[in-house]
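A.B. asks: predicted model, plus sequence, below.
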Amino acid sequence: DVEEQWERMEDVVDSLLEKADICMDQAKGRDNQGSSASVVTQSTPQVTHSKVGYKVMHSSNIPRPQLTFPDRVDNSLAPFQRKIQDKPNALVPLSNGTPSAANSGDEEWDSHHQSLGIADHLVSLPHPYAYEIAQLEHPASLFTPHTPQPFLPFDKTPAQWIDTLEALKVVTRKLEGQSEIAVDLEAHDMRSYQGFTCLIQISTRKEDFLLDALVLRPHLHLLNQAFTDPSIVKVFHGATMDIEWLQRDFGVYVVNLFDTYHATKVLSFPSHSLASLLLKYANVNADKKYQLADWRIRPIPQEMLQYAQADTHYLLYIFDLLRNELLAGPSMQEEGEKKEEEEEGAEIDPTQWMRDVLKRSNNTSLRKYEKPIYDAIRGRDKGGWGKLLERWERPLDGAQMAVFKAVHAWRDQVARDEDESVRYVLPNHQLFSLAERCPVDQAGVIACCIPTPPVVRMHASDLALLIQHAESEAL
């Protein structure tokens, strides 16, 4: 199962990052017993080379950007509040009416939703551009083969760093005159419960822009003018998370999406990564070694900026080539398939594959961001105890299971309160160590968690009491 293997890989990577972050805190003398009166500044970014070839670009003492966000971080169980205030390119007005339904088709699960306080009437509002996406008439250019427009030489196309409102307005005006644009995002979620976008990369046929999403956060809603314009094709690769991040952080939505990932699926490519497309069509060996970089770093080192720029610089050229292959595809089917269709009297639609990609892309752009819930009873939420337990190789007895659930719930609540990721608060392997060993004092808790996460060190006594209580309740 691909999803399960991906989650296992995430656990390994998260564990490495957790250890690096905790060890850097300890090396800098941060004991988390209280805030220091001295001014803490970000250290010079450093690159750590892992055994598997990844480069972890990190820096200690990075200020937490979310502390300066004008929109308050809300990690509560209350529904996500849409950030969109006005609706460019609207076919119907922006509505604050009936919330969308949350019924899953599973009566037991829906009943449990209600017990958590997230029944239908409490779920977030509908997608504000659902009607526009449903009524979208794609530009005729998508259904006509084109001579691919070569990309400009990378070394002669410096990325433009955008970190002021005035510069952002210039960019948005330029985007509104394009027929297609390429977009990508870089985000951070290690030191945040829900995560946040740090950088937005946008490329036209002639220019590459890197938008500082931390500084421009309150103004990036201006991108809606171009991003919801149905005449402009927005080219992403693997847009699923990007679509949700744009909504979550800026109230930005996408109408007329072309996701090159879906094109690779329809064309039955053996690989579906952006790196494979860059190699196949642009003869570029993508350096994906900065996927573990900390995009909160400011200023961003030049090599990270080049990595980010490359993600969109070639994407419109790749789009041109994929468009031609999709339009040629139906007429190039195996002879047997063509004969079978002819016998059935069905005509071959040369736009069939393209329409399939666009339908899948529309479904992606219709995704809605929802805040993480916590399912204490069944553990079926993302990152829930039930899913985590399925990946653990050793069984837990009754008392250990009670401790596991109690500490798992404690971890989630502390992460919400402190706006940290659950894996930063307490890594999964340490969570299981606590469940299996059931320490009953502060020293025992710390002994189970080496290196000791700062939050665990602060709350070791509370954790010991929680474990004692959970264990006694189970006996």
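C.D. replies: Yes, it's here.
A.B. asks: from here on, just use CA atoms for contacts and neighbour counts.
C.D. replies: Will do.
A.B. asks: pretty sure Val56 sits in a strand.
C.D. replies: Yes. Under DSSP: H, G, I helix; E, B strand; the rest coil, Val56 falls within a strand.
A.B. asks: please tell me how far it sits from Pro218.
C.D. replies: Val56 is 29 Å from Pro218, where distance means C-alpha to C-alpha, to the nearest Å.
A.B. asks: which one of these two is surrounded by more residues?
C.D. replies: Ranked by neighbour count (other C-alpha atoms under 10 Å), Val56 and Pro218 place Val56 first, with 20 against 16.
A.B. asks: my guess is the more buried one contacts Asp21. True?
C.D. replies: No. Assessed by C-alpha atoms under 8 Å, Val56 is found out of contact with Asp21, at 11.1 Å.
A.B. asks: using the three-state scheme, assign the residue lying closest to Gln160 once chain neighbours are set aside.
C.D. replies: Nearest residue to Gln160 in three dimensions, chain neighbours excluded: Phe209, at 4.8 Å (C-alpha to C-alpha, 6 or more residues apart in numbering). Under the three-state scheme (three-state DSSP), Phe209 adopts strand.
A.B. asks: count of residues packed around Phe209?
C.D. replies: The number of residues near Phe209, taken as other C-alpha under 10 Å, comes to 22.
A.B. asks: am I right that Asp184 is in a helix?
C.D. replies: No. Membership of Asp184 in a helix is not supported by three-state DSSP, which gives strand.
A.B. asks: let's bring in a second model and compare:
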Amino acid sequence: MIATAPTIYLHRGDLPADVTFHGPIAVDTEAMGLKPHRDRLCLVQISAGDNAAHLVQILPGTPSPNLARLMADPAITKLMHFARFDVAILQHTLGVTVAPVICTKIASKLVRTFTDRHGLAQLCRELLGVDLSKQQQTSDWGAPDLTPEQKVYAASDVLYLHALWARLEALLHREGRRDLAQACYDFLPARARLDLLGYEEPDIFAHRA
């Protein structure tokens, strides 16, 4: 597991054009709240699983074309935890379809049915032996200058997703649910669009009116 301090890069406004990725990337977001159609996207974190994290600070009214292209790139798989929210706010802000996507929270819910603890911190602790601090989770991500503590927290949310997915994918194969998981992942961009249209509650698939 990661033994040395990670390298953290902060980019304002967009991902630099010379920062490229060639394999699966871990992606997370920080926003002003949990309503993707209401709350502003503030930060997008990206890691290639190499103990480095790129933090892209989103500036209101400023486009992020390099980031948008990466999120929409069909050749780059995006690993996320609770991808339903991340995909929705990225699609709403960047105006692209975010795909392909893998969600470790969905994977955990499909194979770890013996527990209701599917948060990122719990999974990292139980599957990887890593303790993540969630102290900065509710801090002000819209501040113009992020604190060192915010940067470390934001980076930690993507640094372990590659290792976590490796463990969870093995469990999905073991339990015969890898194909089912993939079907869920393929649906995520459409699920996010439904959320943005207001179909969070009632769920459009629910029997009740």
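C.D. replies: Yep, it's here. Here the structure is a predicted model, which is why all the values come from computation and not from measurement.
A.B. asks: once they're superposed, what TM-score comes out?
C.D. replies: In this superposition the chains share a TM-score of 0.82, using TM-score structural alignment, normalised by the length of structure 2; 196 aligned residues with a C-alpha RMSD of 2.6 Å.
A.B. asks: now for the residue nearest to Gln160 of structure 1: what does it line up with in structure 2?
C.D. replies: Aligned by TM-score structural alignment, Phe209 of structure 1 pairs with His54 of structure 2.
A.B. asks: could you do Asp242 of structure 1 as well?
C.D. replies: In structure 2, Asp242 of structure 1 lines up with Asp86, judged by TM-score structural alignment.
A.B. asks: what does Ile300 of structure 1 give?
C.D. replies: Looks like Ile300 of structure 1 aligns to Leu146 there (TM-score structural alignment).
A.B. asks: name the element that match belongs to?
C.D. replies: Take DSSP states H and E as the rule and Leu146 of structure 2 turns out to sit in neither a helix nor a strand.
A.B. asks: before we move on, what about the one 10 residues further on?
C.D. replies: Assigned by DSSP H and E, Ser156 of structure 2 falls within helix 148-159.
A.B. asks: so what secondary structure elements neighbour that helix?
C.D. replies: In this structure, helix 148-159 of structure 2 packs against strand 7-12, strand 25-31, strand 41-47, strand 52-57, with contacts taken as 3 or more C-alpha pairs under 8 Å, 6 or more residues apart in numbering; DSSP states H and E.
A.B. asks: which helix of structure 2 spans the most residues?
C.D. replies: With residue count as the measure and DSSP state H as the assignment, structure 2 has helix 178-196 as its longest helix.
A.B. asks: helix, strand or coil for Val235 of structure 1?
C.D. replies: With three-state DSSP as the basis, Val235 of structure 1 sits in strand.
A.B. asks: so how far is Lys371 of structure 1 from it?
C.D. replies: Distance from Val235 of structure 1 to Lys371 of structure 1, by C-alpha to C-alpha: 26 Å.
A.B. asks: so for those two, which residue has more residues nearby?
C.D. replies: Using other C-alpha under 10 Å as the criterion, Val235 of structure 1 and Lys371 rank with Val235 on top: 25 against 18.
A.B. asks: might one say that that one is in contact with Leu316?
C.D. replies: Yes. Applying C-alpha under 8 Å, one finds Val235 of structure 1 in contact with Leu316, separated by 7.1 Å.
A.B. asks: pull up the overlap in contacts between the two.
C.D. replies: Taking C-alpha atoms under 8 Å, 6 or more residues apart in numbering as the contact rule, Val235 of structure 1 and Leu316 both touch Glu180, Ile181, Ala182.
A.B. asks: the first one: what's it in contact with?
C.D. replies: The one in question is Glu180 of structure 1. By C-alpha under 8 Å, 6+ apart, the contact list for Glu180 of structure 1 reads Thr204, Ile232, Val233, Lys234, Val235, Leu316.
A.B. asks: go again with 10 Å.
C.D. replies: 203-205, 226, 231-235, 256-258, 316, 319 (C-alpha atoms under 10 Å, 6 or more residues apart in numbering).
A.B. asks: and it, what's its match in structure 2?
C.D. replies: With TM-score structural alignment as the criterion, Glu180 of structure 1 matches Pro24.
A.B. asks: how close does its match sit to Asp131 of structure 2?
C.D. replies: Distance, Pro24 of structure 2 to Asp131 of structure 2, using C-alpha to C-alpha: 23 Å.
A.B. asks: hey, which helix is longest across structure 1?
C.D. replies: The residue-count maximum for a helix in structure 1 (DSSP H) belongs to helix 2-27.
A.B. asks: I appreciate the help and will end here.
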